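Visitor: how does the following fold in three dimensions:
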Amino acid sequence: MLKLIKNAEVWSPEYLGQQDVLIADGRIAAINTDIDLNSQSVDVQVIDATGLWLMPGFVDPLAHFNGGGGEGGFHTRTPDMPITDAFSAGITTMVSGLGTDASTRSLMDMLAKACALENEGLSTFCYTGSYEYPIKTISGSVRDDLILIDKFIGVGEVAIADKRGSQITPHELARLAADAKVGGLLSGKSGIVFLHVGDEPSMLSVAEHACADFDVTANQFYPTHINRHRQLMESAVQFAQQGAVLDLTTSTTPELLAAGEIAAADALGELLELGVDENHISFSTDCNASLPDFDKAGKLRGLKVGRAQSLLESVQQALAKGIPTTKVLKAAGTNAADRLKLPRKGHIAVGADADILLMNQEDQSITYVIAKGKMVVELGKPLKFGEFQGS
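Guide: Here you go, the predicted structure:
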């Protein structure tokens, strides 16, 4: 069935004004001020979007489809992500990584979960590897994983400045970036190295030295958790000016905020004020990862789970702070899609995938979510559930 969305205020993420949007075969077929399909022979679902913003579905560059963590023992391994978590938050595209644990969790299990979520309507991709170095892969090499396995688009999240990482050297990181770059070139993928940045004083220095001392550039790296503390955020400005996209984590806890973490919406505003290009900032949820709280001696005090809903909440908070809508939407999806070379994601344009979020202008609540042309949230209620979720 065709879908025709009428009278929406369209953000592409740039503002396009009031438009009608036609969806056919999972793609955006037309955008015009007045699309009329007044024919008895055309089966079309018409959605009146008066009073609604129409925007690209959110793109999350870091999730953990098959859970993560376990820093408090086996009983603290976090659960798999149900598909309703993504759709209810307006997320239509997600990229998964393994994170800390590549021993009791595997790339193959993550890949299977990604395929399951794809079958249920979510657009999914993955990073090969994990926190640790040497990198664990499926094929035996990062390059071959990117070339031969369709869903793998980069490597990550590789840990730096973190006691849980493998203390990778600049030379090792440069070799990894070069290998990922070639794999990306040969497969038409981003070949990005997605970096987990911990809270140690070294911050981004390993990546900075890799760029200074070897033939790799900052835009080959995609560092996340940049809002972990203000010193890290301010030190990352120059790295962004050299070409890196800075990723802000939307999932947080009161304990992490009390320890100095900056809420993603606040960090977005501060980075923009510090002169970071609006095209070089993104949001990610880190959903279904563990959010551990360590004391100064490294002892675990508690652990919570990252939430997909935090991305929507951060968008709402950023809009409430008066950050321009286009800049917020770029952070919520467009910039990640562009950096990860997902050309049909993150934009409202003819030929783009019909991943569409319709939001109430008054309170920024979700009214409809369309994923690959199919309605998955209607009037704020989820329509699509996982195989074993029920409804």
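
Visitor: from here on, just use CA atoms for contacts and neighbour counts.
Guide: Will do.

Visitor: what helix or strand is the residue nearest to I323 when sequence neighbours are not counted on?
Guide: Closest residue to I323 in three dimensions, ignoring its sequence neighbours and counting by CA to CA, 6 or more residues apart in numbering: G269, at 6.8 Å. Element membership of G269 [criterion: DSSP states H and E] is helix 264-273.

Visitor: also this sequence, please, to line up against the first:
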Amino acid sequence: MLTLVYGGELYSPNYLGKKDVLITQDKIQDISDNINVQSDALQKIDATDKYVVPGFLDGHVHITGGGGEGGFSTRTPEINFSDLTTAGITTVIGCLGTDGTTRSMKDLIAKARSLTEEGLTAYILSGSYRVPITTLTGDVQDDIVLIPEVLGVGEIAVSDHRAFLPTLSELKKLAAEVRVGSMLSGKKGVINVHMGDGKRLFKDINQLIDETEIPAFHFVVTHGNRTGEIFEEGLEFIKKGGFLDLTTSTVKKFLESGEVKCSKALRYFHENELSFDNITFSSDGQGSLPNFDENGNYLGLKVGGVSSLFREVKEAVLDEKVPFEKALSVITKNPAKAFGLENKGEIDKGKAGDLVLLDNNSLEIDTVISKGKVLIKDKQLLVKGTFE
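Guide: Below you'll find the predicted structure:
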């Protein structure tokens, strides 16, 4: 199977000018000013007046659903294949959340494999909010070494009224298991931390990094924009080499109570000439956005949407005047680096044939190609999930 995308302006996410891209099977074979290929198996996609960008990577999606903080009826549903593709997402990382009881690791790995069979690339993280964490094999290190889809652990909750109050010693042991497991498996090894707005904030994570030999680059701290205080501490955290992940799904109350809107956070980085390298966006898709009162009593919830991922990038560009290639990096190159996915997040020879075509004025998603297969073309959904 050969796919030629021609006539578009290429962002790798760095701007490369007007280029053609040739995909063979599931990988990029060539990038050139004018590719001339003759084959009966060739399909051509005209990218004139389009931006050609890498497929988006969402590093935090509750692919089997989440929630449950208000009882069984508040368990959010699992994600549909086309929810991801219409949002431009070609690579997704699934995780559990608050509920590690009625949501299982077996369900998580099965859902990830189904999304991969249907045409995306899906990985998972072992565990949930709970420490000690729930695994597939019974051992953190074994999960990372023996199961290809497992990239690390998460979403481990700290500084939150729903956290299982992990001790510093437990966190150190967990980080060490991830570190060794990553070395044995050739993976990067990720410790995805849910940062709540409690009193301790980054204290335990910073102390762990300062007191051990565990490199900070293993840590991806999510919900880094939930409050201004978290965001400010997160700016110091990335100086250590960790990754600060900003959540794009939100509700009005979060914004009114001090949450930093993702698009405005990027403007802050741009205006202050800060490096974008260790900043990522994720959607928290299908996760619950619960509302609690000041005493921790449940009041209600909404459901996070993966469509928010690119929406915040688009707003950063169109409304906040952040350079396109900088904004694009937080859902392409940066999360690929954060999770150690070397063949993802950039348009380059030998990398995955994952592309998104955007209208160059409105930045609306026009075409989505995943592993060389066209899933959406001219805004028309060509491939649906098995039961959609």
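
Visitor: next, the mean deviation of the helix holding G269 of the first structure compared to the second structure.
Guide: In the superposition against the second structure, helix 264-273 of the first structure averages 2.4 Å from its aligned positions (mean CA distance after the TM-score superposition for the first structure).

Visitor: still on that earlier bit, and the residue nearest to I323 of the first structure, how many neighbours?
Guide: 18 (other CA atoms under 10 Å).

Visitor: to which residue of the second structure is it aligned?
Guide: Taking TM-score structural alignment, G269 of the first structure has R267 as its aligned residue in the second structure.

Visitor: surely I366 of the first structure and M359 touch.
Guide: Yes - applying CA atoms under 8 Å, one finds I366 of the first structure in contact with M359, separated by 4.6 Å.

Visitor: which residue ranges of the stretch 51-200 of the second structure form strands?
Guide: With DSSP state E, counting those that start in this stretch, the ranges of strands along the stretch 51-200 of the second structure come out as 56-61, 89-94, 121-126, 150-158, 190-195.

Visitor: so the last one corresponds to what in the first structure?
Guide: Going back to what we said before, that points to strand 190-195 of the second structure. With TM-score structural alignment as the criterion, strand 190-195 of the second structure aligns to 192-197.

Visitor: gap between the matching stretch and the chain center?
Guide: 13 Å (CA atoms, centre = their mean, to the nearest Å).

Visitor: got it, and stretch 347-358 of the first structure?
Guide: When C-alpha coordinates are averaged (CA atoms, centre = their mean), stretch 347-358 of the first structure and its chain have centres 17 Å apart.

Visitor: quick one: terminal-to-terminal distance for it?
Guide: One end of stretch 347-358 of the first structure sits 14 Å from the other (CA to CA, to the nearest Å).

Visitor: what's in contact with that stretch?
Guide: Contacts with stretch 347-358 of the first structure, where a contact means CA atoms under 8 Å, 6 or more residues apart in numbering, come from 11-13, 23, 26-31, 49, 52-58, 90, 92, 334, 343-345, 366-373.

Visitor: and stretch 132-144 of the first structure, by the same measure?
Guide: Here stretch 132-144 of the first structure has contacts from 100, 102, 107-108, 128-130, 145, 155, 158-159, 165-166, 168, 176, 179-180, 182-184, using CA under 8 Å, 6+ apart.

Visitor: residue range for it in the second structure?
Guide: Going by TM-score structural alignment: stretch 132-144 of the first structure matches residues 130-142.

Visitor: what comes up buried for the matching stretch?
Guide: For stretch 130-142 of the second structure, a neighbour-count test (16 or more other CA atoms under 10 Å) marks R130, V131, P132, I133, T134, T135, L136, V140, Q141, D142 as buried.
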